[in-house]
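Q: Prediction below, plus the sequence it came from.
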Amino acid sequence: MTTHIVFGLSSGASVKFALKLLNDEQVVVMVDDLMWGPLGNVLLEDIQELRFQWWGQVLTDEDILEDIPYLRESYKKFSEWTTALKDNDSLLFWIGDNPSEYTGLMCLLSYLPQSISVSVVMASNAYYKRYGKFKPRFMGEITADKILPLLEDSKILSPRVRERYKWNWMQLVEDSGNLRILKNRQIVTVSEDYFDEQFVTRAKKISKEKMYRKSDGFFPAARLVGDVIGHQKQMFMDVVIEWRIRCLIQMGLLSYQGSLKNMRLYSIKPVVD
């Protein structure tokens, strides 16, 4: 039986809908975003706990109450699936050009049984080759009706390629960082504040827009979150962008009005030197 592995809830929903007619195949979704946070063998409970603690520092109190229990339950189901794997099973990964899905692929290749056959659909390139015009960054940007034909582009990973991915993964683990990006077709570790300067630059541009003159340049924090998601080549979760906004406020680079309990409850503007 072939199991399709997808990273992220939106991507999982799209692939499940697209493959619902393939009765002998299942879709497994890894919810956790390994672009961010400490790394290790996420199939082990102590590494999962390490990641829960990190997410607890990133999420707002409101999000913690819902997201951490959900993440715990998703890991429990994922671990149960890995325990039930058999040597004659085969895996098919759906991977876009982004650090989240690449890092997830490398992690699972490093810790799942090597006897299991692994194939990959490099979805960004496969989509662009087939449909043109638009090159999606991740699976969640591909509509369900266009997913099934991409199966024709699936390729079995050779032992050499699998070893290369595993080497990249071990390098990331040794780096002991909390942020990974895709650079020159390689996943590399960078500092947590790697994108902060870009966030401040975008905030300055938004603050000068005509519609925010009456509010002295203050604009909704959610506006910057959406702006970053729309302009960044790297894929971002909104909760992580909002966390970095709160970090920039703590560093005195942004000022705010309102409550920091939720991104929709406060406005921000850059602090002018």
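A: Here it is on my side, so go on.
Q: going forward, measure contacts and count neighbours with C-alpha atoms only.
A: Will do.
Q: ranges for the helices of the stretch 151-273 of the chain?
A: With DSSP state H, counting those that start in this stretch as the criterion, the stretch 151-273 of the chain has helices at 159-175, 196-207, 221-231, 238-250.
Q: orientation of the third one relative to helix 196-207 in degrees?
A: Pointing back at helix 221-231 there. Counting by axes from the mean of the first three to the mean of the last three Cα atoms, to 10 degrees, helix 221-231 lies at 120 degrees to helix 196-207.
Q: what does the first one give?
A: For the pair helix 159-175 and helix 196-207, the angle between their directions (the same axes, to 10 degrees) equals 80 degrees.
Q: buried stuff in helix 159-175?
A: Judged by neighbour count (16 or more other Cα atoms under 10 Å), helix 159-175 contains these buried residues: 162, 165-166, 168-169, 172-173.
Q: so how far is that helix off the chain centroid?
A: Chain-centre distance of helix 159-175: 19 Å, with Cα atoms, centre = their mean, to the nearest Å.
Q: tell me what that helix is packed against?
A: helix 99-111, strand 186-190 (3 or more Cα pairs under 8 Å, 6 or more residues apart in numbering; DSSP states H and E).
Q: what helices or strands is the shortest one leaning on?
A: For strand 186-190, the packing partners by 3+ Cα pairs under 8 Å, 6+ apart come out as helix 99-111, helix 159-175, strand 179-183.
Q: Next up, a structure to set beside the first:
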Amino acid sequence: MIHIVNGVSAAAALKNTFPETADQIISLPIDFSVGPITAIHLEHGVSIRADWEDSSFHPLNNRSGEALSIYQRSLKELKEVKNGEQLTIWTCENALEQIGLRIACFLLAGKQLELSIVNTQQALNEYLKDQEIQQTVRHSGECNAKQLAHFYNYSSLPITKDKRTAFEEDGKNLLHSTSQVRTWKNGEILEEAETRDDAFIIDCIKGQVAESAGNDYVDAIRVIGEAYGLSEQPISDSWIDYRIRSLIEAGQVAFIGGLQSMRSYKIKAVD
């Protein structure tokens, strides 16, 4: 079995789930929900993505070099998938994994394969249906190995021919997308402005200032941690830091300290 999974944490969780099997895990570690993904399946698209991450994220926070290297290796592994193989694509209710699902299907187009899908949120709902406690996961990496093993055994569904065709077409269109931000909402991938999260981040800044016992400025890292924890869709700390610095440039947020790392400056919202 070949597993295709999006995100570093989700890939690590799957490796813990199948440590003693011959299953192959192909990881797509790029956050497809933000930044350029135009032609991200080709060398020049990967180069554009790398340039964007280098210019947007701090070198201390930027882990894109390793992620892009893994991603390029994964592209090669997807090309090498042979007819007749069995593949499971893991996804969840977020833009990152829904886009990854569609791009993976596009890259596998034309191959005679047995394709299945596991949606970890839907599987979790089924898993907990008779229990009083309900749980929501923002991404597959929030599931533990026991849950993932159960989902694989009991919640894996075949991808029909029509659904596979639709995913392939969506993937093709996404690889021509020129937007910088993409959101998963009501079963659709929506293209949005780069400023999508700015109002939410400013609310987090104001909330932290209000709780800081009269201090005008609060540590940026505290705001980043709160925004990371409270966001409905998974967003990275590097993305939040990037948007804070963009808000500083726009005059909507003031700062003291140095912007060389997310731990070295304090911020407040400008009224």
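A: On my side now, so go ahead. Everything numeric here is computed off the predicted structure, so don't read it as measured data.
Q: Leu44 of structure 1 is nearest to which of the helices and strands packed on strand 186-190 of structure 1?
A: helix 99-111 (10.1 Å; Cα to Cα).
Q: With distance to Glu25 of structure 1 as added columns, please give the helices and strands packed on strand 186-190 of structure 1 in CSV.
A: As requested, those are arranged in CSV below (distance: least, Cα to Cα, whole Å):
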stretch, distance to Glu25 of structure 1
helix 99-111, 19
helix 159-175, 23
strand 179-183, 30
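Q: Contact partners for Gln234 of structure 1?
A: Gln234 of structure 1 makes contact with 98-99, 137, 181-182 under the criterion Cα atoms under 8 Å, 6 or more residues apart in numbering.
Q: cool, Asp227 of structure 1 as well?
A: If a contact means Cα under 8 Å, 6+ apart, then Asp227 of structure 1 has Arg202 as its contacts.
Q: ok, now with 6 Å
A: Going by Cα atoms under 6 Å, 6 or more residues apart in numbering, Asp227 of structure 1 touches no other residue.
Q: distance of the equivalent of it over in structure 2 from Arg63 of structure 2?
A: Aligned by TM-score structural alignment, Asp227 of structure 1 pairs with Glu226 of structure 2. Distance from Glu226 of structure 2 to Arg63 of structure 2, counting by Cα to Cα, to the nearest Å: 21 Å.
Q: With Ile202 of structure 2 instead?
A: The gap separating Ile202 of structure 2 from Arg63 of structure 2 is 25 Å, by Cα to Cα.
Q: Dump the helices of the stretch 151-273 of structure 1 into a markdown table; add distance to Tyr127 of structure 1 as well.
A: Shown next, in a markdown table, are these (distance: least, Cα to Cα, whole Å):
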| stretch | distance to Tyr127 of structure 1 |
| --- | --- |
| helix 159-175 | 22 |
| helix 196-207 | 29 |
| helix 221-231 | 20 |
| helix 238-250 | 25 |
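Q: which one of those helices lies closest to Thr60 of structure 1?
A: For the helices of the stretch 151-273 of structure 1, distance to Thr60 of structure 1 was read as Cα to Cα. The smallest value, 8.0 Å, belongs to helix 238-250.
Q: quick one: that closest one to helix 221-231, angle?
A: Angle, helix 238-250 of structure 1 to helix 221-231, by the same axes, to 10 degrees: 120 degrees.
Q: residues in contact with helix 238-250 of structure 1?
A: For helix 238-250 of structure 1, contacts defined as Cα under 6 Å, 6+ apart pick out 58, 254-255.
Q: Try it again at 10 Å.
A: Applying Cα atoms under 10 Å, 6 or more residues apart in numbering, the contact partners of helix 238-250 of structure 1 are 36, 55, 57-60, 63, 192-193, 195-197, 199-200, 203, 221-222, 224-226, 228-229, 251-256, 260, 262-263, 268-271.
Q: Among those residues, name the buried ones.
A: Buried among the contacts of helix 238-250 of structure 1 (16+ other Cα under 10 Å): 36, 55, 58-60, 196, 199-200, 203, 221-222, 224-225, 228, 253-256, 260, 262-263, 268-270.
Q: How many residues are close by Arg263 of structure 2?
A: Neighbour count for Arg263 of structure 2, taken as other Cα atoms under 10 Å: 14.
Q: Go ahead and confirm it touches Ile221.
A: Yes - counting by Cα atoms under 10 Å, Arg263 of structure 2 does reach Ile221; the two are 5.5 Å apart.
Q: and Ser55 of structure 2, that one's in a strand?
A: No - looking at Ser55 of structure 2 with DSSP: H, G, I helix; E, B strand; the rest coil, it is helix, so not inside a strand.
Q: That one matches what in structure 1?
A: Under the alignment (TM-score structural alignment), Ser55 of structure 2 pairs with Gln57 of structure 1.
Q: I'd like the distance between that match and Val15 of structure 1.
A: Taking Cα to Cα, one finds Gln57 of structure 1 at 31 Å from Val15 of structure 1.
Q: Most widely separated two among the contacts of Gln234 of structure 1?
A: Arg137 and Ile181 (12.9 Å).
Q: Need the overlap of contacts for the two.
A: By the contact definition Cα under 10 Å, 6+ apart, Arg137 of structure 1 and Ile181 are jointly contacted by 98-99, 234-235.
Q: Top of these by number of neighbours, please.
A: When neighbours are taken as other Cα under 10 Å, the top entry among the shared contacts of Arg137 and Ile181 of structure 1 is Pro99 (28 neighbours).
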